[in-house]
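Colleague: can't give you the sequence, but here's the structure:
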């Protein structure tokens, strides 16, 4: 058994989530068997004469947790379990009818039953109080149906399936947006959802001008045109639609409601949806209005996310010394192999729905990212939030992105491009144009295998598996604390654990050695440090980043209220801010404090 499972919580995670058992038989006697199982399963889709070679390369990359594929891949690859290897999906547009709503609910349940988290845009549902088409009664509005999804998720959870995760989005100009913003003030409501407002550039401009903001909804077929009409590109519709203005609110008042709710109860988050669509590599054939549950993968209808993270702590040489250095060449080489591994998931996995298979394989999106960033910085002696930390993080992510794009070009030469590839239009993409010239020339000559290559996920559980390395790009929450682990039967247990870099430092220097200045926690960092790190990485991420800006409970609302605005001005695609509060409590607990059974998609988790 590898030394990294000596941490009790790491072994528990492996035992409960990733160790392969079937019909009472234990197939993975040790973590090495899990690595071998995953490596073999993803290599078998290669040409027969190349399977053994790629299996060994995949195994070497998995060894000692250098690369952490998404949790579904680790749990399902090479098993007989009837589950998908894709962590999350965005569901299709919800048709504004009872039949359409419950068909979407059924598809959501089938997806979650196989282990996929889901994202849904409820903007297609007409607002509360408007006459429902064809039946002459008042519509109950999107929030009423969200409660049905929430109950469905709880039911799926009660069967012992992987705990559900859902993201709900609503447009900032939907007439029910204020009720959506306030929904999480009830501590018992929508506990299986994360909520994010789709914030448009027009709203941000209206806020800046202190203008009125129209709340509206598309006219129904054959509906009489009356009142004030505005033409808008609406969720679930291919062309701009005439929309009736239902009422108007002050843009600043609406913005204040968003920030006040986030201050008081964490949600909603914000997604800067126009920026998401502008920067989308598939701008020419997709319109996005939802993300996966943690927000790092904006996806079209029925799209899927195929995630994995390079564990930066395994690339630090001579940690905590004057010779400490990060092996950037090793990071790049690992990113190249990881790109092939994740691409092979498309052939190795099934899908809950045929629509998902078709949509996912049309783009072959990958979400290769990183984890252990904060721990790696500590091991290198660089304080998180310093100018050097931003510079190095940007350099690391650029190395990962460029290696992944080059690997995807080579895969296109070998196996063909993704079906939606349009050479001329793809090369016009905002993000693509920022890539090095050799990559642009390679795409022009050979095409590319995957429409998107990079994303940064929370990696909460797989980072625990790797010895509790810091999660994703997040700073360290604390040096010692408790984490709750959900067993297969749905029960929770709290285990004490310690941060990987802290544990390593203590093993090298003893319990009494003073910590270096690089040992900083999330609570010690100003919000600007969180925003600065996310911005440094976003420049090299073609999808998005799941990042939580953790702030102190005592931070005043006046200081808090500008964070979402600063995130927008920093070029980010979205933002979530966590302030401890009476509704959601703390992210993690220290010492002997009791850890409550938090909602299933709380912000410290991953969709695993």
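Modeller: Sure thing, it's come through. Note that the coordinates shown come from a computational prediction; the quantities given were computed from them, not determined experimentally.
Colleague: can we go C-alpha only for contacts and neighbour counts from here?
Modeller: OK.
Colleague: what number of residues lie near the closest residue to residue 271 other than its chain neighbours?
Modeller: Nearest residue to residue 271, sequence neighbours excluded (CA to CA, 6 or more residues apart in numbering): residue 574, at 4.2 Å. Residue 574 is flanked by 25 other residues according to other CA atoms under 10 Å.
Colleague: structure two is appended below for comparative analysis:
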């Protein structure tokens, strides 16, 4: 038996009988001892352990991982034991371990630890020891050897290193290796630049969705998408802008669920040279007070407009105004009519403001982290307090031949400076004080933790990818400076 803090027990003998039905899973043996503690234990069981996802062995007394708090944005997972199952209603009563009860809201659930949840959010881990995972992974990695002798040799070598934790693979390897599932062994990917067309965006989106559905995180650089209001000759219209298309790609994170409770992860980047960069930087700001601060303090009209476009103001109704005015009327009267000075000051401030501030489209780009690719020229302009040009290929002036070259080559280049060096026409959409842009990045990063920054010129100068004729396009979600 495996004892836990709340005295509940895992029936190892019965679990081993269940494990026998699943060829990838190794049975529990007496020398196994590593279960981890706290968050590490939950992560191991929730994200990496092989599970009976079809619940063909699920029964009363089973140890399970489940969603304890069913919040649309911030669900909480935890561990517990099945008390009873109602197969007709597809629900189970679960006894939750003590350390996971903090997120429970109902008093009776907190006191008893008993909660009723849908079977859809309950999973039965078959690997409850890390050594079981290590054996599965070692078997998966050694399976490529041609002979059984070599497979056994490398299984033992891999298992020795894994079980002793001299080497711990990335999460996707722990989850996928030896599991006989079609998941990726790579944690993170970086996509090529997006081709600037509806077909290119659709193909990029398709590949991102495929990677995330198999467990990988994805990095995208959207700098190759044409700026907002740029002419799209093929449809005799104007572009909705790069940022709107990137939001569409980011939404995939909310749609694709990976193993356990894990959602996909995306990093979306944009070059500091792109004409839509201000909209991009400010896109995830959720603090109305900071947006108002930007409006009142920036010297740049485009930054001011971007903040105004993001800010949503709802004026008070006449009834609300009358309510606040009635509170203010008690000012100066002994006892303040039962209101505190703080309440009266707050009412005065609300009347002065005239309404409430919020943000438009608060879900915008929330499916991804965002980062700005900083160039050496931009950082020099910041240091020297110079102006900085926001540029993009001059697609509006291209003739048919030039447009064909653009469609075939621009997404392979991806850098407007290199594009200009190759003799192609580039349009300067505007110039901006570099320090204004730098301050905007810092203010937004301070108060919304976005965007991060990525010194892309430094990365390309230092990467060994140059030896293979390649370049750094972006990073995965782990590679930016937060």
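Modeller: Thanks, I have the structure now. This one's a predicted model, so the numbers in the text were calculated from it and none came from an experiment.
Colleague: my guess is the residue nearest to residue 271 of the first structure contacts residue 268. True?
Modeller: No: using CA atoms under 8 Å, residue 574 of the first structure makes no contact with residue 268, being 11.1 Å away.
Colleague: do you know how far the equivalent of residue 208 of the second structure over in the first structure is from residue 548 of the first structure?
Modeller: When the first structure is aligned by TM-score structural alignment, residue 208 of the second structure is paired with residue 108. Distance of residue 108 of the first structure to residue 548 of the first structure, given as CA to CA, to the nearest Å: 26 Å.
Colleague: of these two, who's got more company?
Modeller: Using other CA under 10 Å, the more surrounded residue of residue 108 of the first structure and residue 548 is residue 108, with 26 against 21.
Colleague: gap between that one and residue 550 of the first structure?
Modeller: Residue 108 of the first structure is 31 Å from residue 550 of the first structure, by CA to CA.
Colleague: what of residue 415 of the first structure?
Modeller: 43 Å.
Colleague: who's more crowded, these two?
Modeller: Neighbour count, other CA under 10 Å: between residue 415 of the first structure and residue 550, residue 550 has more, with 22 against 13.
Colleague: I'd guessed the more buried one sits against residue 578; true?
Modeller: Yes: counting by CA under 8 Å, residue 550 of the first structure touches residue 578, with 4.8 Å between them.
Colleague: now the helices for the stretch 51-200 of the first structure?
Modeller: 51-62, 71-76, 98-113, 142-158, 177-182 (DSSP state H, counting those that start in this stretch).
Colleague: mean neighbour count, those: which tops it?
Modeller: Across the helices of the stretch 51-200 of the first structure, averaging neighbours per residue (mean count of other CA atoms under 10 Å) puts helix 71-76 on top, at a mean of 25.
Colleague: residue range for that one in the second structure?
Modeller: Using TM-score structural alignment, helix 71-76 of the first structure lines up with residues 171-176 of the second structure.
Colleague: with the first structure overlaid, report how far that stretch is off on average.
Modeller: Aligned to the first structure and superposed, stretch 171-176 of the second structure gives a mean residue distance of 0.5 Å (mean CA distance after the TM-score superposition for the first structure).
Colleague: how far away is the residue nearest to residue 271 of the first structure from residue 369 of the first structure?
Modeller: Noted for residue 574 of the first structure: a distance of 17 Å to residue 369 of the first structure, by CA to CA.
Colleague: and what of residue 14 of the first structure?
Modeller: Look at residue 14 of the first structure and residue 369 of the first structure: by CA to CA, they are 21 Å apart.
Colleague: what do you get for residue 229 of the first structure?
Modeller: For residue 229 of the first structure, the distance to residue 369 of the first structure (CA to CA) stands at 44 Å.
Colleague: between the two, tell me which one has more neighbours.
Modeller: It is residue 369, of residue 229 of the first structure and residue 369, that has more neighbours when counted by other CA under 10 Å, with 28 against 17.
Colleague: aligned to that one, what sits in the second structure?
Modeller: For residue 369 of the first structure, there is no aligned position in the second structure, judged by TM-score structural alignment.
Colleague: my read is that residue 238 of the second structure contacts residue 395, right?
Modeller: No: using CA under 8 Å, residue 238 of the second structure makes no contact with residue 395, being 11.7 Å away.
Colleague: which of these two has more residues huddled nearby?
Modeller: Neighbours were counted for residue 238 of the second structure and for residue 395 using other CA under 10 Å; residue 395 has more, 20 against 15.
Colleague: what is the aligned counterpart of that one in the first structure?
Modeller: Residue 395 of the second structure maps onto residue 220 in the first structure, by TM-score structural alignment.
Colleague: excluding chain neighbours, what is closest to that match?
Modeller: Nearest residue to residue 220 of the first structure, sequence neighbours excluded (CA to CA, 6+ apart): residue 133, at 7.6 Å.
Colleague: what's the separation between the one you found and residue 237 of the first structure?
Modeller: According to CA to CA, residue 133 of the first structure and residue 237 of the first structure sit 18 Å apart.
Colleague: more crowded one of these two?
Modeller: Taking neighbours as other CA under 10 Å, residue 133 of the first structure and residue 237 compare with residue 133 leading, 15 against 12.
Colleague: look up how far residue 458 of the second structure lies from the counterpart of residue 119 of the first structure in the second structure.
Modeller: Counting by TM-score structural alignment, residue 119 of the first structure lines up with residue 219 in the second structure. Going from residue 219 of the second structure to residue 458 of the second structure by CA to CA gives 18 Å.
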